[in-house]
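>>> Pasting the sequence and the predicted model now:
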Amino acid sequence: MYEFLIGLRYTRTKRRNGFISFISLVSMIGIALGVAALIIVLSVMNGFQEEVRNRILGMASHITISSGGSALVDWQNAAQVAQQHPQVIGTAPYVLGQGLFTNGSQVKGVLVRGIDPAQEGRVSEVTQKMVAGSADSLRAGEYSVILGWNLAQELGVTLGDKVTLITPQGQVTPAGLIPRLRQFTITGVFKADYYPYDANLALIHLQDAQRLYRTGDGVTGVRVKLDDLFAARRVAQALSQQLPTLMVADWSQENPTYFRAVEIEKRMMFIILTLIVAVAAFNLVSTLVMVVTDKQADIAILRTLGAAPGSIMKIFLVQGAMSGFIGTFTGVVSGVLVALNIGTIVPFIERMLGVRFLSADVYLITELPSKVIPGDVISIGVISLLLSLLATLYPSWRASRVNPAEALRYE
C-alpha cells in the first residue's frame, strides 16, 4: 500500500514550513498530555475509592442482619443461617448505641459498639489495627473500652485511664429522668486510618453493652463478612429470602450517598478530561489543513501519475492517524508510569514545596492512592485514537479534492 508508505514519509520528513512542524508537534504533545492527565486522574480516583472502601469495610461489615429497630433476640439462628452460605466466611453479633465520653472538661460524642472479642476477628480487622493494648482486653463485667486513636487524643487519655460514658437511656427517679453514667477503663487504642472511626468509635464488650443499653439477651444485629465484597448485594438478597422477617443490608446500602457521589464524580471527570483530549486531537485539523496546502504540488503530481482521490485521502488519513497514535502512545506510557509511582511523586512535591495536600480530617486519608485499571487505560487510548482519526477526515477529504491543474499552475 503506497498510500501507507507515503503517509509515513510525510509524518517523518521535515517540512519546508517550520511553523507547520511546530503546530504538528504541539498537537501531539497536547494529545499526550490530555491522555496522561485522564489516566492519572482516573487512577487516583480508583485508588481513593478502593482505599476508603477497604478502610470503611475493615471496621464495618459486608452485610448486616437486624430486626429493624428493636433488639434481635434470636440472633444465633440468624448467624447460623448466614454461616451456611458458601461465600460467608464469618459472622459476629454486635450492639450499637450512642453516648458521651467525658474526661474532666473534655466531652466527646461517640458511637459505642459492643463486640464479642472472640468472634470480632472474623468480621473486622480491629485486632490488626491495635496500636496499644489488645482486643482480648475487653472482658465482660469489667467495663473496659477500646478507643479510636483520634478519640483518645481528643480526650487526652492513655491506657489505664478512666473515662465516664453517659448514655441516652436514662433512669426515671422522683427527681425526673437522670442520664445513666458508667465509668470505663481504657485498655486499648486502635487506628483504622479512617478518620470517622478513629475519632468517633469506641468498642466495649458485648455483654457490657447489653446491660448498658438494656437489650437483654438480644443484640442490635449480626455482622457478616464475605470472601468477595462485590458479591454482597447478591448474597444479601439470598439471605433476605431465607430470613424474611429480618432486615438484610449490604455495605453499598449502608453507605449509598458516598459511593454514588464518587461514581458520579468519576464519570464527570472522565467526560471533562476527554474534552481536553478532544481539543488536542482536533488541533490536528489545522495542522493537516496547512500540510495539505503545503503539499498541493505533491498531490497534483500523484494525481497526474494516476492516483485516485481515495488514495490521496488515505495518505493524509495515515499521516493524521500516526500523529494521533504517537501522541496517544506517549500519553498512555507516561500516564501509567506516573500513576504507578504517584505515591513517590506526591511526597517529593510536598517536601519540595513544604505543603500538605491531604488533611486526614478532610480527605479521610493522608496519602494519595492510585490504582491503574487496564480497562480504563484501553478505553482512554481507543477514544483518543478515534478522536484523532475523526479529526483527519475533513483535511483528508479536502486533499482528495485538489485540482492538479490549479495546483501546478504557478509551480
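Thanks, I have it. Residues are numbered from 1 along each chain as shown.

>>> going forward, measure contacts and count neighbours with C-alpha atoms only.
Noted.

>>> which residues sit against the host helix or strand of L389?
Following DSSP states H and E, one finds L389 within helix 374-391. Around helix 374-391, the neighbours that count as contacts under CA atoms under 8 Å, 6 or more residues apart in numbering are 31, 35, 38-39, 42, 277-278, 281-285, 317, 320-321, 324-325, 328-329, 332.

>>> and the comparison structure, right after this:
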Amino acid sequence: MYEWFIGWRYTRRQRGTRGRNAFVSFISLVSMLGLMLGVAVLIVVLSVMNGFQDELRHRILGVASHIEVTAQSGMLEEWPAVLDRVRRHPEVLGAAPFIQEQAMVSGNGRVQGVGVRGIEPSLERGVAQFADYLRAGSLEALQPHSYGIVLGTDLARRLAVGLGDEVTLIAPTATATLAGVMPRVRAFRVVGLFESGMYEYDSGLVLVHLRDAQALYRYGEAVSGVRLKVRDLFAAPAVVRQLAPTLPAGLWLRDWTQTHANFFRAVQLEKTMMTLILFLIVAVAAFNIVSTLVMAVQDKTADIAILRTLGASPASIMGIFVVQGTTIGVLGLAAGLALGLTIAHHLDVVVPALEHLTGATLWNKEIYFLSELPSKVLAADVLRVLTGSFVLTLLATLYPSWRASRLQPAEALRHE
C-alpha cells in the first residue's frame, strides 16, 4: 500500500518546495481548478436545463391541455356527446369545451393582438390551473352574456387597465353594414387578472365566457373543441390511441407531445448539445493531468530509480502516478460537485447578485418565456457527470504512469 502513501505525498505541495517542484505543484493546482470549474458548470447548466424543461412543461400544460379533441371543419357541433364519452375513460380527470380564436384588444388608446379563449368556468377548473394563477378577480365572474374578460398581467400592464375597466375586442369576423363590411367589435369589462409565469400567455391570452365567445364569433351552439386533462401526462399519447376508436369519425385528437412537439424537442436538443460541449471542457481539464504527470515524472526521475533499485516493480511505479493523477481528479471533482450544487440550489440569489454587479440583465422573461430562472438537480445527471469525469481523469493518468514504469534505473541515475 506504499503506492498510495507516495502518490498522495507527491500530490501535496511540500513546504519549502522551490523551482521545478513548486511549478509542478502549481500545475497540479491549475488542473484541479480546471476540473472543479468544468464539473461545477456542467452541473449548473444541466440543472438549469432540467428546471427549464420541467417548468415549461408545467406552465404550458397548466394553461394549455393534455389532449384536445377538435373537428376537421373547425366547429364541433355535437360536443356534449363527445364530452360525455371522453369522461368515461378511467384516465381522464377532467374535460371542458372551449373556443379558440384571434382578436385585437384595445384599451386606453393601446392595441394588442391576442388569442381569445372561450371557456366554461365551472368545467375549466378540471383541465387548467387558471384559478391558481389568478392575481385579482375570479373565474366565476365570467357569466354568460355579461361580457366579462380575464387578462394576463403583462397584457393588462401594457394596456394600462385593471379590474372594472373596459377594453374592446375587435374580432376578425366580418359584419355587413350599410357602410360596408366591418369587423365585429364588442366592449368587455375586466373581471380578473392571471399570471401563469409564461410571458407568452400573460401578454397574449384573454379569457371570456363560452357563450360570449359563441356570440362574438358566430359559433351558434358549436365550439372549437374539447380539452382533456389526464391522470398521467406522459400517458397522454396512449389515451389518445384508446379514445380515437370510441369517438365519431371526422374528429382530430392531439396530445401535448404533438401540439408542442417542436418546442420540447428543441429544448431536449439544446440540453444534449450543451452537455456534449461542456463535457469537452471537462475533458480538456482532465487531460491537463497528462501534462502535470509528465512533468512530475521528469521531476521524480531519481526517486523512481531509487525505488526500482530498492525492489519496486514497474506496476508499483505506475500505481504511484495513477494515484497522484487520480487524487488530483477526485479533489477537483469533489470541489466541483460542492460548488455546482451550491450554485444550482441558490440560483435565485446568484443571478440577481450577478445582475447587480454587472448591471446587465441575465434573464429576460420576454426572451425565455419564464419570469424566473428555474433549476432542478437530478441525481442521475450528477452521477453521470461524476462518472464520466472520473473515467476521463483515470484515462489521462495511464500514459504518463506507464512511461514512468518503463524508466530504467541505470539510465535515470546516469544524469544525477
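Yes, it's here. Owing to the predicted nature of the structure, the values given are computational and were not obtained by experimental measurement.

>>> circling back: equivalent range in the second structure for the helix holding L389 of the first structure?
On the second structure, the counterpart of helix 374-391 of the first structure by TM-score structural alignment is residues 379-396.

>>> and what of stretch 109-118 of the first structure?
If you align by TM-score structural alignment, stretch 109-118 of the first structure falls on residues 113-122 of the second structure.

>>> Check what contacts that stretch and list those residues.
96-105, 139-140, 142, 203-214.

>>> Which among the residues you listed count as buried?
96-105, 139, 142, 203-214 (16 or more other CA atoms under 10 Å).

>>> And Q76 of the first structure? What does it align with in the second structure?
Match for Q76 of the first structure (TM-score structural alignment): P80.

>>> cool, and A238 of the first structure?
Using TM-score structural alignment, A238 of the first structure pairs with Q242 in the second structure.

>>> Could you look up the SS state of that match?
On the three-state scheme (DSSP: H, G, I helix; E, B strand; the rest coil), Q242 of the second structure is labelled helix.

>>> now E221 of the second structure
coil.

>>> Can you give me every residue that contacts it?
Applying CA under 8 Å, 6+ apart, the residues near E221 of the second structure are E77, Q214.

>>> State the number of residues packed around G176 of the first structure.
9 (other CA atoms under 10 Å).

>>> go on, A71 of the first structure?
For A71 of the first structure, the neighbour count with other CA under 10 Å is 19.

>>> ok, now how distant is it from L288 of the first structure?
For A71 of the first structure, the distance to L288 of the first structure (CA to CA, to the nearest Å) stands at 73 Å.

>>> what sits up against stretch 230-250 of the second structure?
66-67, 71-72, 82, 85-86, 89, 91-94, 253-257.

>>> In PyMOL, how would I select just the buried ones from the residues you listed?
Per 16+ other CA under 10 Å, the buried members of the contacts of stretch 230-250 of the second structure correspond to this PyMOL selection:
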select buried, resi 66+67+71+82+86+91+92+93+94+253+254+255+256+257
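
>>> Tell me which entries of the contacts of stretch 230-250 of the second structure lie within strands.
Residues of the contacts of stretch 230-250 of the second structure located in strands (DSSP state E): I67, A71, V92, L93, G94, L253, R254, D255.

>>> I'd assumed T257 was in contact with the first one.
Okay, so that is I67 of the second structure. No - in this structure, I67 of the second structure is not within contact of T257 by CA atoms under 8 Å, at 9.2 Å.

>>> shared neighbours of these two, which are they?
Joint contacts of I67 of the second structure and T257 (CA under 8 Å, 6+ apart) do not exist.

>>> neighbours around the aligned residue in the first structure for F26 of the second structure, how many?
Aligned by TM-score structural alignment, F26 of the second structure pairs with F22 of the first structure. Close neighbours of F22 of the first structure, defined as other CA under 10 Å, add up to 12.

>>> Now for T293 of the first structure, how many residues are close by?
Neighbours of T293 of the first structure (other CA under 10 Å): 15.

>>> any idea which element the equivalent of it over in the second structure lies in?
Aligned counterpart of T293 of the first structure in the second structure: Q298 (TM-score structural alignment). The secondary structure element spanning Q298 of the second structure is helix 261-299 (assigned by DSSP H and E).

>>> could you check the distance from the residue mapped onto L201 of the first structure from the second structure over to L155 of the second structure?
By TM-score structural alignment, L201 of the first structure lines up with L205 in the second structure. In this view, L205 of the second structure and L155 of the second structure are 8 Å apart by CA to CA.

>>> now I170 of the second structure
Per CA to CA, I170 of the second structure is found 16 Å from L155 of the second structure.

>>> Among the two, which residue is more densely surrounded?
The neighbour count for I170 of the second structure versus L155, taken as other CA under 10 Å, is higher for L155 (24 against 19).

>>> Please name the residues that touch the nearest residue to that one once chain neighbours are set aside.
Nearest in space to L155 of the second structure, with sequence neighbours left out and distances taken as CA to CA, 6 or more residues apart in numbering, is S203 at 4.3 Å. Applying CA under 8 Å, 6+ apart, we find S203 of the second structure in contact with V114, G152, T153, D154, L155, A156.

>>> Check those residues and tell me the two furthest apart.
For those, the farthest-apart pair by CA to CA is V114 and T153; their separation is 13.1 Å.

>>> Does T167 of the first structure lie in a helix or a strand, and which?
Using DSSP H and E, T167 of the first structure falls in strand 162-173.
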